[in-house]
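Undergrad: One predicted model, sequence on top.
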Amino acid sequence: MNVIEAENLAKTFRVRQKEKGMKGSLQAILRPRIKEVQAVDGISFSVEAGEMLAFIGPNGAGKSTTIKMLTGILYPDGGRARVLDIDPAKQRRRLAYEIGTVFGQKEQLWTHLTPYDNFRFFGAIYDSPDRETESRIRELADTFELGSFLNTPVRNLSLGQRIRCEIVASLIHRPRVLFLDEPTIGLDPVVKENIRALIRQMNRELGTTIFLTSHDVGDIEKLCRRIIIVNSGRIVLDDSMEHLKNHYLDRKIVEAKLREEAPLPAAEGITLLKQKGGRVKFQVDTGKLRINDALHMIDAENLEDINISNVPLESIITEIYKAEGREDGIS
């Protein structure tokens, strides 16, 4: 069953264009030049119930605009969208009772209130009976381990604690779909892993469908089984994470430590990435040269240590971006 469906979804913005030498002039004020920007250009996709999807792309690719159309914040200029069989543009209030949103860079909690008071407030917004809200708070506070700071003002919480509370606030009304926009931004590695574990647990135990946007490759790789990459308002890739990796596994990264510095043998399929003293790093295209044959080119008696790994997912995604004429990478 599909819980999200987008069909030829499109959105164009009209923006004022600055002109050189026109700043502050009367003509620039009375007759500004208007430029049309196609933010989303006829994209189509669907998301199944319980799926965890990464929806990514460089800045300006159309990610946020798409999410805003799926949540009813923006109206599409063309095409159609359905979320839980609800038209977001026409039934935004009804949809709000079925979805949750977490924006890592935007707070929805009242910072002078405690998490507990915030959760009570959100329960009232969604017309949840007091008894049900209290039960839900206890359940989520236990799952997300909020007990030690449940009654501490939000302004006194760490960033990691606040993000956990932001997620809980979005789950008070038991949404069937959760939109996460950069949920781990600014967090240290340990807290990031904790947040990811909680998201996985929420998806596994509650069956919540996760629609994730993130510039953090760790979020994408560790949470999602499917990835959609958008660029210039269009979908350039819609594939499983496993297939995406396998497609690029014909390239291996070899890092070797030599007892004595030696030149890397020149051969088709070998690309030198870095060499300093006895340390050398190179890439092997196994479609042109078997990895065993590449390793045999290194003098075994001169070899002290070696490590072979796959091309990082970050490099794969950056390469896809560049193939679409953009230089943006994942940060």
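TA: Structure's in. What do you need?

Undergrad: CA atoms for contacts and neighbours, from now on please.
TA: Will do.

Undergrad: burial measure for residue 27, as a count.
TA: 11 (other Cα atoms under 10 Å).

Undergrad: how much space between it and residue 261?
TA: 67 Å (Cα to Cα, to the nearest Å).

Undergrad: quick one: which helix or strand includes residue 54?
TA: Secondary structure from DSSP states H and E places residue 54 in strand 52-56.

Undergrad: Report all helices and strands that that strand contacts.
TA: Packing partners of strand 52-56 (3 or more Cα pairs under 8 Å, 6 or more residues apart in numbering; DSSP states H and E): strand 209-213, strand 226-231.

Undergrad: Run through who's touching it.
TA: For strand 52-56, the surrounding residues in contact (Cα atoms under 8 Å, 6 or more residues apart in numbering) are 47, 63, 203, 209-215, 220, 223-230.

Undergrad: Tell me the first helix or strand C-terminal of it.
TA: Next element after strand 52-56 (DSSP H and E): helix 63-70.

Undergrad: Quick check: buried residues in that following helix?
TA: 63-67, 69-70 (16 or more other Cα atoms under 10 Å).

Undergrad: what does stretch 86-93 give?
TA: Under 16+ other Cα under 10 Å, the buried positions of stretch 86-93 are 86-89.

Undergrad: Report the contact partners of residue 192.
TA: 160, 184.

Undergrad: My reading is that it lies in a helix. Confirm?
TA: Yes: applying DSSP: H, G, I helix; E, B strand; the rest coil, one finds residue 192 inside a helix.

Undergrad: for this structure, what spans make up the helices?
TA: 26-30, 63-70, 92-96, 115-125, 130-143, 159-171, 189-206, 217-223, 241-247, 291-296, 313-323 (DSSP state H).

Undergrad: in the first one, what's buried?
TA: Right, helix 26-30. residue 28.

Undergrad: just to revisit the earlier point, mean neighbour count, the helices and strands packed on strand 52-56: which tops it?
TA: Neighbour counts (mean count of other Cα atoms under 10 Å) averaged over each of those peak at strand 209-213, with a mean of 23.

Undergrad: try this one next to it:
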Amino acid sequence: MVDYIIETDGLTREFTRRGKGRETLRKTTLRAVDELRLLVGPGESVGYIGANGAGKSTTIKMLVGILVPTSGTVRTCGIDPHRERRRLAAQVGVVFGQRSQLWWDLPVRESFDILAAIHQLPGAAARSRSTELIEQLELTEFLATPVRQLSLGQRMRAEVAAALLHRPRLVILDEPTIGLDVLSKQRLREFLITERREHGTTLLLTTHDMGDIERLCERVLVVDHGRAVYDGSLDGLARAAGAERTLVLDFADATPDLTGIPHTTHLGSEVAGARQRLAFDSEMTTAATVLAAVGERAQLRDLSIEEPDIEDVVRRIYRASR
């Protein structure tokens, strides 16, 4: 029997809204999460994506016990989140991109000391773990700086360290790279990859940055109006949406348009045909087969493959689900 880190069945959350003005007595019900079934095993890395208002943050709040489900069941790390929030806090680390768990006027180092005391970490273990996180996330230069004086990139790295200080089994990251520069994003992604590899940490990531999903997640769950409309791999997501891969072909000389190659669409030519783009459906053919056909008609000098744009793939999934 698998001990799931996240296990939900029929998970539903509704909100009641009152009207405004003359409609004050009128109530409407909004279903933010709609009978969600989600199983996440130990060590998995899952991207939980969808448009604003799709129900992602509401789901997270139920997973950690901040909200009570309207119906259905949820267990996180084998624990009922709402009934045993304090016990669950020792198993889960959460980072909200728009909120801080650090003390605003205190130096970063003191926030870590307070969190270690809250989690009742032994002194030696707390010092060892703090040192590890400080080194890996490059925090040394601003440990003595009050949190309010940190740049956004510095604060987010400190937030991740704070969430992982007690070695949680599950880390939930809600828009962790929002507003970060390219270098800060790269540092954070590399750290999370290392943390999963060395400690078997389970990761649930919500983000609008598709680079985060592509680099950090092995599995993707797409939600639309609170319903799961896709659950599988990134490659499978593109196939489910009917998205095509694109071959960018560079030739030694000007080349006539490569039309008529089976299961491909000629997207355009540049430099008198010396560079051409062919889209192909990976369900119907392979890049190798297409290249063999191209080689019979022209001398190929170089090539690259462009993968489908993930945001476009998600839009296609939404349209199909509706």
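TA: Thanks, I have the structure now. Since we're looking at a predicted model, the values are computed, not measured.

Undergrad: Next, the TM-score between them, please.
TA: Scored against TM-score structural alignment, normalised by the length of structure 2, the superposed chains reach a TM-score of 0.85; 314 aligned residues with a Cα RMSD of 2.9 Å.

Undergrad: In structure 2, which residues correspond to the strand holding residue 54 of structure 1?
TA: Under TM-score structural alignment, strand 52-56 of structure 1 corresponds to residues 45-49 of structure 2.

Undergrad: Return the residue of structure 2 aligned against residue 164 of structure 1.
TA: So residue 164 of structure 1 corresponds to residue 157, using TM-score structural alignment.

Undergrad: Excluding chain neighbours, what is closest to its match?
TA: residue 137 (6.3 Å; Cα to Cα, 6 or more residues apart in numbering).

Undergrad: What is the neighbour count of the one you found?
TA: Quick note: residue 137 of structure 2 (other Cα under 10 Å) scores 19 neighbours.

Undergrad: What does it correspond to in structure 1?
TA: Matched by TM-score structural alignment, residue 137 of structure 2 corresponds to residue 144 in structure 1.

Undergrad: my guess is its match meets residue 163, correct?
TA: No: with contact defined as Cα atoms under 8 Å, residue 144 of structure 1 does not count as touching residue 163 (10.6 Å).

Undergrad: ok so, going back, got the buried residues of stretch 86-93 of structure 1 as a markdown table, with distance to residue 137 of structure 1 columns?
TA: What follows is these, written out as a markdown table (distance: Cα to Cα, whole Å):
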| residue | distance to residue 137 of structure 1 |
| --- | --- |
| 86 | 27 |
| 87 | 30 |
| 88 | 28 |
| 89 | 31 |
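
Undergrad: Between these, which sits nearest residue 180 of structure 1?
TA: For the buried residues of stretch 86-93 of structure 1, the minimum distance to residue 180 of structure 1 (Cα to Cα) is 17.4 Å, reached by residue 88.

Undergrad: That closest one maps to what in structure 2?
TA: Under TM-score structural alignment, residue 88 of structure 1 pairs with residue 81 in structure 2.

Undergrad: Look up how far residue 6 of structure 2 lies from that match.
TA: In terms of Cα to Cα, residue 81 of structure 2 sits 11 Å off from residue 6 of structure 2.

Undergrad: and for those two, which residues touch both?
TA: 63, 74-75.

Undergrad: now, which of the residues you listed sits nearest residue 189 of structure 2?
TA: Looking across these and measuring by Cα to Cα, the closest to residue 189 of structure 2 is residue 63, at 23.3 Å.

Undergrad: does that closest one really touch residue 83, like I thought?
TA: No: between residue 63 of structure 2 and residue 83 there is no contact under Cα under 8 Å: 11.6 Å.

Undergrad: Now for the match of residue 137 of structure 2: which residues touch it?
TA: So residue 144 of structure 1 contacts 164, 168, 198 (Cα under 8 Å, 6+ apart).

Undergrad: next one: residue 206 of structure 2
TA: Contacts of residue 206 of structure 2 by Cα under 8 Å, 6+ apart are 47-49, 56, 173-175.

Undergrad: Could you dump these into a markdown table and include distance to residue 265 of structure 2?
TA: Formatted as a markdown table, those follow (distance: Cα to Cα, whole Å):
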| residue | distance to residue 265 of structure 2 |
| --- | --- |
| 47 | 31 |
| 48 | 32 |
| 49 | 30 |
| 56 | 36 |
| 173 | 39 |
| 174 | 38 |
| 175 | 36 |
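
Undergrad: with structure 2 superposed, average distance for the strand holding residue 54 of structure 1?
TA: Compared with structure 2 after the fit, strand 52-56 of structure 1 shows a mean deviation of 1.3 Å (mean Cα distance after the TM-score superposition for structure 1).

Undergrad: do you know how far the match of residue 88 of structure 1 is from residue 205 of structure 2?
TA: 19 Å.

Undergrad: ok, back up a step: how about CSV for the contacts of residue 144 of structure 1, with distance to residue 41 of structure 1 and neighbour count added?
TA: Below are those laid out as CSV (distance: Cα to Cα, whole Å; neighbours: other Cα atoms under 10 Å):
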residue, distance to residue 41 of structure 1, neighbour count
164, 34, 21
168, 34, 23
198, 34, 17
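
Undergrad: Could you verify my assumption that residue 102 of structure 2 touches residue 109?
TA: No: using Cα under 8 Å, residue 102 of structure 2 makes no contact with residue 109, being 10.0 Å away.

Undergrad: the more surrounded of these two?
TA: A direct count of neighbours by other Cα under 10 Å for residue 102 of structure 2 and residue 109 places residue 102 higher, at 23 against 20.

Undergrad: what residue of structure 1 takes the place of that one?
TA: For residue 102 of structure 2, the residue aligned by TM-score structural alignment is residue 109.

Undergrad: What about the closest residue to that match other than its chain neighbours, how many residues nearby?
TA: Using Cα to Cα, 6+ apart and skipping residues adjacent in sequence, the residue nearest residue 109 of structure 1 is residue 118, 6.4 Å away. Neighbour count of residue 118 of structure 1, defined by other Cα under 10 Å: 22.

Undergrad: Map residue 118 of structure 1 onto structure 2.
TA: By TM-score structural alignment, residue 118 of structure 1 lines up with residue 111.

Undergrad: Residue 100 is in contact with its match, correct?
TA: No: at 11.1 Å, residue 111 of structure 2 does not count as touching residue 100 under the criterion of Cα under 8 Å.

Undergrad: picking up where we left off before, so who does the match of residue 118 of structure 1 touch?
TA: Contacts of residue 111 of structure 2 by Cα under 8 Å, 6+ apart are 102-103, 162.
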